[in-house]
Structure formats: structure tokens, C-alpha cells
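S.K.: Sharing a model prediction with you, sequence too.
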Amino acid sequence: MSSDAVAKVAVHRPDPPRDPRPAEGAEAGAPRIVPRRHLGQWAAAAVVLVALALAARSVARNDAFQWSVVADYFTTASVLRGLWLTLWLTGAVMALGFALGTLLALGRLSANPVLRSVSWGYVWFFRSMPILVQLLFWFNIGALYPSLFGVKTVDLLGPVTIAVIGLTLHEAAYAAEVVRGGILSVDRGQVEAAQSLGLGRWRRFRRIVLPQAMRAIVPPAGNMLIGTLKGTSIVSVIAVQDLLYSVQLVYHRTYQVIPLLLVATIWYVVVTSVLSVGQYYVERHYARGSERAR
């Protein structure tokens, strides 16, 4: 075969077959889309991980933290008693606070102007006053009322009772707004449909309004629960032997301030983590049937 014939064959050689189907999500002949490489984000993540590793190494190897002392006092009887009082106080304040807050929320939504005004005034007053001022005021209530119902105020209102009263009144003001917001989030058509079925006011609230309002109530209520758990530490100023006050009694005697504060901190972290897990499952329960349940 001559060289001209070889060249002609080379020129007329058919191209390899192409896949006539266009790439998924793109038209035929469109340029290939290459994912953007976020090099800056990966570099920042690496820096953060290195910083966290160095911080954890520093905390673990720093003898000033005295981890052996932390382990010795972590489950002592006095610390566990203080932890139990903290948990009990948190539960009592949340239960009483939300019970009173629900009544206040219903008062604010009432058609009665007196109930609306009184409820609004309560919320305004107790949200305006710092919780520490409230506790100190109740602690010194004997200066205003030496006796109540024929009983000396000092005998009637002990430190734990004062802590429950002060924290509950404070908590109820915030709980009222949380409950009111949850009730207002329920579509008005739901209530009107229940009215058309002849359901009474209480039954409408219990069976129709409240279950739907819980979707909006649970997340802020969970935050309030965790905040109340940590906020109970303020009762140590009136000599209530909660978790913080218990470790303070120990380090005032041993002068081991840092390890004893770590004991209280770790317990708060543990309990807060458990409550956060519980909040997640409660939110998922009330979010059934909605997009947030996914």
C-alpha cells in the first residue's frame, strides 16, 4: 500500500462512539461541574482540632488541677447530698413555676381586663427584678413581717423554703411568656373546628390546643430547665447547702479551691448532658407528624 493510501485511511478513520445520553442534571455538551474545594474551611478545622488537642493535653497534664483530689471528693457524701438538693430544688421550681406560669399565661390571654392587667403586671415586675435581689429580699422578710399567722417568720421561712419561693416566682414570669407563645402558635382554625364540634373550653385546651402548643413550648422550656439547674447555685448566698455550697464548705476547710470547683463543674456538666438528651426525645415526641420530626 502506498503512502498516500495510508494517509487517506488515517484521515478518514471514524471517531470513537460517544454516549448520546447527557450527564445527569446537565445538557449534552455542557461543561462538567467540579465541586468547589473549601481549602480554607479544612485549614480552619485543622487549626481548631490542633488547638483543642493542645488544650486537652494542657488540662490533663497540669498538676495544678489536682485530678486526684477531684476523684477523691467526686462521690463523697456531702457532695452527693448537695447534688440531690440541687436536683430536688430544680424539679420543684420547674413544676411550681410552670404551674403558676400557665395560669398567668391564661390570664394574659383572657378576655377579662382585670386578669390581663394583673398577669401582665406580675410578669413585668418579676422579670424586672434580679433573682439575687429577690432572694435577699425574701431572706430579710422578717424585717417587714416579724410573724405570719401567729408564727415567727424566721421559723416559718427557712433558707430552703425561701429559695423555693424566690426561684418559683422568678421562674413563673418567664414560664408564662413561654406558655403564652406556645398557645398563640396554634392555628386559630384548630380552635374554631373544636368549637364547631361542641367541645368545651377546658377540653379544647387539653385535647386540641396544648398538644400542638407543646411543639413550641418544649424547646424554650428545656433551656429554662437547664438554666434553672445552673441558676440554683445562686442560693448558696443564703446558706442553702446545694452542690456549690457543699464544695465551698470543703475548700474553705482544705483550701483546695480549684479541684473542688472542678467537682461541682463536672457534676453540672453531667446532669446538663442528661437533661439535654431527655429534651431531644421529648421534642421528637411532640414533633411527630411534622417536618421537624425527621
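M.R.: Structure's in. What do you need? Numbering: from 1, shown residues only.

S.K.: switch to C-alpha atoms for all contacts and neighbour counts from now on
M.R.: Will do.

S.K.: so is Arg288 in a helix, a strand, or just coil?
M.R.: coil (DSSP: H, G, I helix; E, B strand; the rest coil).

S.K.: want to compare, so here's the second one:
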Amino acid sequence: MSFDSAFFWDSLLHPSAAFLEGLWQTVYISVVAQVLAVIIGLGIALMRRSKRRWVAGAAGGYIWVIRGTPLLVQLVLVYNGLAAAGLYTFADATLFGLVVPGVIQAALFTLAVNESAYMAEIIRAGIDSVGKGQLEASLAVGMTPRSAMRWIILPQALRFIVPPLGNNFNAMMKTTSILSVIGVEELFLNTQAVSSTTFHTFEIFIVAALYYLLLTTLWSFVQAWIESRLNASAGAPRPPTVIQRLFGGGRGAPPPAQAALPQGTAATPAEIR
């Protein structure tokens, strides 16, 4: 069977409506799930730092369970398992005039919960990287612990949180491909549909791979810009350029988070997944 270059270039440069719909689903599910994960992860990270043992223990148990079980298993348990057990069924819902299918709700919930366990450790490490003297000085001038965390600690911790957060979001966009097992019409599932109707499996999956590559590369530019702005505002060394991130080479300053994260703390998708 020969490679159909005409079909390949046509699919790459003029993707079908279904293919573009899958691409859009991949992007917005990734963005919404990551935002939710950061919010939940922040709460879990603050619980982990609590002086109350039962609060810190509950947060630790949450992280242990979520990080210790595969995302695919969690996804099937949430969408299929809860319904089979008669506990909860994800039904279509209307939000701000938009209909959100039940399968999308399950996907967002599972991705957000799974990612929040990793985000909690990243945020906690970022907070711990800020000198304790910052909090003590804030309390000394009359700030409450909550206001000190909001206005003094977290803004400084951002510089250490953003690099691993960006890496995790990059992984999130690729991880959405497993949502096809519960019928979410994201890029991978729609690519399978095109493959089954055209029988150009090799060509269309190369196109899908290139579009995934495009998404992650574009995000690398955004992440590099954000890190550069944060480092410049803090007077820190410039982070690696996009070329250094993608291809290596050059000495470039390592991302601050890599140096700041405690030993054993996951900082890249390969390490944490």
C-alpha cells in the first residue's frame, strides 16, 4: 500500500470540519481542565501546609490516591463506574446558554482532579521556595496570613510554579487523546473516524500528530514569553529560549522551578506520569 501524498497534503492544509471540531475540543478541554486543576491544586497545596494534622493528612491521602492510580482507570470509573453502580450519571447540562454534554463533564472532572494532585505538589514546592522571612516580614507589618499569602508569597512563587505548570499543560493537551475511550469527540477520536471511512490510516494519523505538535509548539512560545516576563520582573536570569527547549543546546539558564523544587518533587510530565 503506497503513501497517498495528495490525500495527506489535502488533509493537512484543508482539514475537514470534523477534524477541526476535534482539534477545538482538544484545546478547550485542556484549557478548562488545567484552570480547574490549578484552582483545586492550590487548595490542596494550602491544606498540605496546614498545621492541623488531619487536614494535611487528608490532602496527602488525596495526592497519594490520585497520583498512584492511572488516569485511564479514573476516567472509566468516573464515567462508566459511577453510572453502573447507580451513584451518579453525567447528564447533559446547560451552562450560560451552552449545552455541556455529560461525557464532556466527566472528562473535565477527571482531568481536573487528576492534574490537581500534581499541581498541588508543584504549587507547594513553589511556595516553599519563597524565603520564610517574606512571610515573617509580612506578618510583622500587620498583614494576616491569608493576605500575606495572596499578595506577597504567591506572586513570588509564580516564577517557580509556571515552568512545571507549563510542562504539565503541554502534557494535558496530549493526554486528552485517551478521552476517546468514553466517546469524547476530540482530535484522536475524530481522526479515527476519518481513518475508518477513508482507509488512509497512515496519512491521517501523521496529520493528527503534526497538529498535536503544532499545539505543543505554540504553547512553548507562550510559556517562554510568560517565564521571561516573570524572570525580568524579579531580576532573575533569562530562562531557556524556545529553540533550547525544543532541540536542546546552548547553555541558557535552567528554569527556576527546576532548581527550586525539592529533591524528589516531580517537575516534568515524564517524571510525574
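M.R.: The structure has been received and is ready for your questions. Since this is a predicted model, take the numbers as computed values, not measurements.

S.K.: can you pull out the helices in the first structure?
M.R.: 3-11, 39-61, 67-73, 77-108, 113-128, 131-139, 153-156, 159-184, 188-196, 201-204, 210-231, 243-254, 257-286 (DSSP state H).

S.K.: winner for burial among those helices?
M.R.: helix 159-184 (a mean of 22; mean count of other Cα atoms under 10 Å).

S.K.: What residues in the second structure pair up with it?
M.R.: Counting by TM-score structural alignment, helix 159-184 of the first structure falls onto residues 103-128 of the second structure.

S.K.: The residue nearest the centre of the first structure: what's it in contact with?
M.R.: Centre of the first structure computed as the mean C-alpha position; nearest residue by Cα atoms, centre = their mean is Asn223, 2.4 Å away. With contact set as Cα atoms under 8 Å, 6 or more residues apart in numbering, Asn223 of the first structure has no partners.

S.K.: try 10 Å this time
M.R.: 229, 275-276, 279 (Cα atoms under 10 Å, 6 or more residues apart in numbering).

S.K.: so what corresponds to Met47 of the second structure in the first structure?
M.R.: Counting by TM-score structural alignment, Met47 of the second structure lines up with Gly107 in the first structure.

S.K.: Show the contacting residues for its match.
M.R.: Contact partners of Gly107 of the first structure, counting by Cα under 10 Å, 6+ apart, are 101, 113-120, 176, 180.

S.K.: and which of these is nearest to Ala51 of the first structure?
M.R.: Ranked by distance to Ala51 of the first structure (Cα to Cα), the contacts of Gly107 of the first structure are led by Ala176 at 42.6 Å.

S.K.: The closest one touches Ser119, doesn't it?
M.R.: Yes. Using Cα atoms under 10 Å, Ala176 of the first structure is in contact with Ser119, at 8.8 Å.

S.K.: Need the overlap of contacts for the two.
M.R.: Shared contacts of Ala176 of the first structure and Ser119, counting by Cα under 10 Å, 6+ apart, come down to 101, 103-108.

S.K.: okay if I get these as JSON lines plus distance to Leu135 of the first structure?
M.R.: What follows is these, written out as JSON lines (distance: Cα to Cα, whole Å):
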{"residue": "Gly101", "distance to Leu135 of the first structure": "19"}
{"residue": "Leu103", "distance to Leu135 of the first structure": "23"}
{"residue": "Leu104", "distance to Leu135 of the first structure": "21"}
{"residue": "Ala105", "distance to Leu135 of the first structure": "24"}
{"residue": "Leu106", "distance to Leu135 of the first structure": "27"}
{"residue": "Gly107", "distance to Leu135 of the first structure": "26"}
{"residue": "Arg108", "distance to Leu135 of the first structure": "26"}
